[in-house]
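Engineer: Sharing a model prediction with you, sequence too.
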Amino acid sequence: MCTRFLHRGDDIITGFNFEIDLAVWDHQVVLENDRFFIGILRPDGVRHSYHGVHRNGNAGTLLYVHGNPAGAYREGPDCLTIADLTERFIRAEITFDQALALVQTHRIVYAPDATMQAMLSDRQGRVLIVEPGIGWRAEYAPYSLMANASLLDPASTAPFALPGDDRYQRAEQLLKGSSAGFSVRDGLALLEEVHQEGIWATRVSFVYSVREQAVYYTENNRFDRIQVYRFPDGPGLPSSRTV
């Protein structure tokens, strides 16, 4: 369960609600000079950056989706997992254009142990939607939005929708009604509006402002306690503080 959006207006604002079962995934917010990310502990002992932002403006997130056989993990010279694609983008090992080329020349597949789809974006507000086994779509629109259903083939995941889960619809309504002045505060309000409770509660929420070169974030739905992390080439020095 997760929600990711991007808004293109006076600023490029991207936001993400990260929702997991703590019994399954070990996570930690990681602050580096070049990256802000939610580090997921993997069997190799490394906290991987599958959800985060690079200071060059690359922002990537993986969102759970009910899997389809065509996207099943496989090995081969023409195969690339959605997890590897996303992490390489967040690490700035590839540009947006290179990511776009990779999805056109490789078979994008799920990781061996999880079925995920991805939303990648850059500082210009370009968005790449990638769904293993289904396809990809590049967007340059006033806003982009993804939750846990397929955007490219909605019928394929419709039977698995949870009753009462209207996060996507509520977020879309807020984005549709927004203006060019959509701000960090607006992004945080959107994430708070669609936050989750229970086993799959929202564990981390973050909003990234390209103009400010800063990430505003909170953990465990504490929207009354927002912290801010500024990248080194943003206004002021790198810092993490509460606002």
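Structural biologist: Okay, I see it.

Engineer: going forward, measure contacts between C-alpha atoms and count neighbours the same way
Structural biologist: Noted.

Engineer: for the helix or strand hosting H51, packing partners?
Structural biologist: Assessed by DSSP states H and E, H51 sits inside strand 47-54. Secondary-structure packing of strand 47-54 (3 or more C-alpha pairs under 8 Å, 6 or more residues apart in numbering; DSSP states H and E): strand 35-41, strand 59-64, helix 82-90.

Engineer: looking at the ones you listed, which is buried most?
Structural biologist: Most buried of these, by mean neighbour count (mean count of other C-alpha atoms under 10 Å): strand 59-64, with a mean of 26.

Engineer: Which neighbouring elements make contact with that one?
Structural biologist: strand 2-8, strand 47-54, helix 82-90, strand 116-121.

Engineer: Comparison target below:
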Amino acid sequence: MCTSFAVHLDKTVIGMNFDISRRPIKIALQGDDQLLVLQNDNGQFYPAFGMNGNGTFMNLLMVDPIEEGNYRRGKDCIHIMKLFDEVLSGRIELAQILDYLESHAIVNLPNQSVHSMIVGKNRETYIVEPGRKHLEMDSSGSNKDFMVLTNFPLSEVISNENRNIKGAGADRYLKAYDMITNHRETFNLQTGFDVLQETVQQSGDYPTQLSLVFIPAESKVNFTLNGDFTKVYEFSFITKRIQSIEGFTSNQSLTLSKKGVLLTELEGW
């Protein structure tokens, strides 16, 4: 199901809990600077979320379908996986994203329904919901420096002042929202992990497989596996390496490639 957030203070801090049924999941490097998290479905690996060395992040979270967002062909129709590729490859700059969304109808792939958080290092955050209204972080609002996304259509409740939010992930949304609100002056890497730990799912159909905090200004991604926050891994966009950081009995590292590494391999460290 998943929980994600973007906080823009002295530094931009991006967080993501990747919640999905047990299956092979791998981290891979595409090109020189795209870090992708891919999940296996019927023998094929498909992107779930990713980020690049320029500090751009985009995810694909499950959401209730709506007919207007269903896959269709058309001159101005762009399916969201193409948007994902265009954004992370840098072919669409974030400064152009609103114009792009206005001039194209973003649709889902067949038999899928997702929405996305797109984040840049320069205080940019956008929510793309196929068939629904797209959102930009409101620079004049009370929550001007952060956004949270789980698994209900955010565009339908963003102006809901009474917090009577319903739908998949509403509880996780409110937990993350309140924690970020209460730590806006001191939000950092550890606070990001605290939010993810508070919203982690240890049981049910969608347990948390990967928890990740990305700080673009530092060119680093820190992550934990299976809801175990005692062991912290780090990927550097500068060295292209994953290494053990905290909680391990010995130092481990590897150079990431297009082939990628399975999370089960990293669990063995």
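Structural biologist: Yes, it's here. Quantities reported herein were computed from a predicted structural model and do not represent experimental measurements.

Engineer: Quick check: TM-score for this pair?
Structural biologist: The TM-score (TM-score structural alignment, normalised by the length of the first structure) is 0.88; 233 aligned residues with a C-alpha RMSD of 2.3 Å.

Engineer: Can you add distance to E19 of the first structure and give the helices and strands packed on strand 59-64 of the first structure back as TSV?
Structural biologist: Supplementary listing: these in TSV, determined by distance: least, C-alpha to C-alpha, whole Å:
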stretch	distance to E19 of the first structure
strand 2-8	5
strand 47-54	11
helix 82-90	17
strand 116-121	13
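
Engineer: So which residue is dead centre in the first structure?
Structural biologist: By C-alpha atoms, centre = their mean, the mean C-alpha position of the first structure lies nearest to T61, the distance being 2.6 Å.

Engineer: List the buried residues for the longest helix seen in the second structure?
Structural biologist: Identified as the longest helix of the second structure according to DSSP state H is helix 170-182. Residues of helix 170-182 of the second structure classed as buried: A170, R172, Y173, L174, K175, A176, Y177, M179, I180, T181 (neighbour count, 16 or more other C-alpha atoms under 10 Å).

Engineer: Tell me the helix or strand right after that helix.
Structural biologist: Using DSSP H and E, the helix or strand that follows helix 170-182 of the second structure in sequence is helix 189-198.

Engineer: before we move on, back to that, could the helices and strands packed on strand 47-54 of the first structure go into JSON lines alongside distance to L22 of the first structure?
Structural biologist: Below are those laid out as JSON lines (distance: least, C-alpha to C-alpha, whole Å):
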{"stretch": "strand 35-41", "distance to L22 of the first structure": "11"}
{"stretch": "strand 59-64", "distance to L22 of the first structure": "15"}
{"stretch": "helix 82-90", "distance to L22 of the first structure": "20"}
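
Engineer: Among these, which comes closest to I134 of the first structure?
Structural biologist: helix 82-90 (12.2 Å; C-alpha to C-alpha).

Engineer: other SSEs contacting that closest one?
Structural biologist: strand 47-54, strand 59-64, helix 96-105, strand 116-121.

Engineer: Any chance you could list what contacts the first one?
Structural biologist: For strand 47-54 of the first structure, the surrounding residues in contact (C-alpha atoms under 8 Å, 6 or more residues apart in numbering) are 27, 34-42, 59-62, 83, 86-87, 90-92, 208.

Engineer: Trace L109 of the second structure over to the first structure, please.
Structural biologist: L109 of the second structure maps onto A111 in the first structure, with residues paired by TM-score structural alignment.

Engineer: so its match makes contact with T81?
Structural biologist: Yes: contact status for A111 of the first structure versus T81: in contact at 5.5 Å, counting by C-alpha atoms under 8 Å.

Engineer: intersection of neighbour lists for those two?
Structural biologist: The contact sets of A111 of the first structure and T81 overlap at Y73 (C-alpha under 8 Å, 6+ apart).

Engineer: which one of the two has more residues nearby?
Structural biologist: T81 (21 against 18; other C-alpha atoms under 10 Å).

Engineer: Return the residue of the second structure aligned against that one.
Structural biologist: Checking TM-score structural alignment: T81 of the first structure goes with H79.

Engineer: and if you look at L128 of the first structure?
Structural biologist: By TM-score structural alignment, L128 of the first structure lines up with Y126 in the second structure.

Engineer: for its match, what are its contacts?
Structural biologist: Taking C-alpha under 8 Å, 6+ apart as the test, what Y126 of the second structure contacts is M117, I118, V119, H134, L135, E136, M137.

Engineer: Tell me which two of those sit farthest apart.
Structural biologist: V119 and H134 (13.6 Å).

Engineer: between the two, which one's more packed in?
Structural biologist: Shown here are V119 of the second structure and H134; by other C-alpha under 10 Å, V119 has more neighbours (27 against 18).

Engineer: Next up, the contacts around the more buried one.
Structural biologist: V119 of the second structure is in contact with A6, I14, T56, F57, M58, T125, Y126, counting by C-alpha under 8 Å, 6+ apart.

Engineer: For those residues, give me CSV that also has distance to T150 of the second structure.
Structural biologist: Formatted as CSV, the contacts of V119 of the second structure follow (distance: C-alpha to C-alpha, whole Å):
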residue, distance to T150 of the second structure
A6, 12
I14, 14
T56, 19
F57, 15
M58, 13
T125, 15
Y126, 14
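
Engineer: Which one of those residues is nearest to L189 of the second structure?
Structural biologist: Of all those, the one with the least separation from L189 of the second structure (C-alpha to C-alpha) is I14, at 9.1 Å.

Engineer: Surely that closest one is within a strand?
Structural biologist: Yes: assessed with DSSP: H, G, I helix; E, B strand; the rest coil, I14 of the second structure lies in a strand.

Engineer: Surely it and F214 touch.
Structural biologist: Yes: counting by C-alpha under 8 Å, F214 is a contact partner of I14 of the second structure at 5.0 Å.

Engineer: Compare those two (neighbour count), which wins?
Structural biologist: Shown here are I14 of the second structure and F214; by other C-alpha under 10 Å, I14 has more neighbours (28 against 25).

Engineer: re the thing from before, of all the helices and strands packed on strand 59-64 of the first structure, which one comes closest to A99 of the first structure?
Structural biologist: helix 82-90 (7.2 Å).
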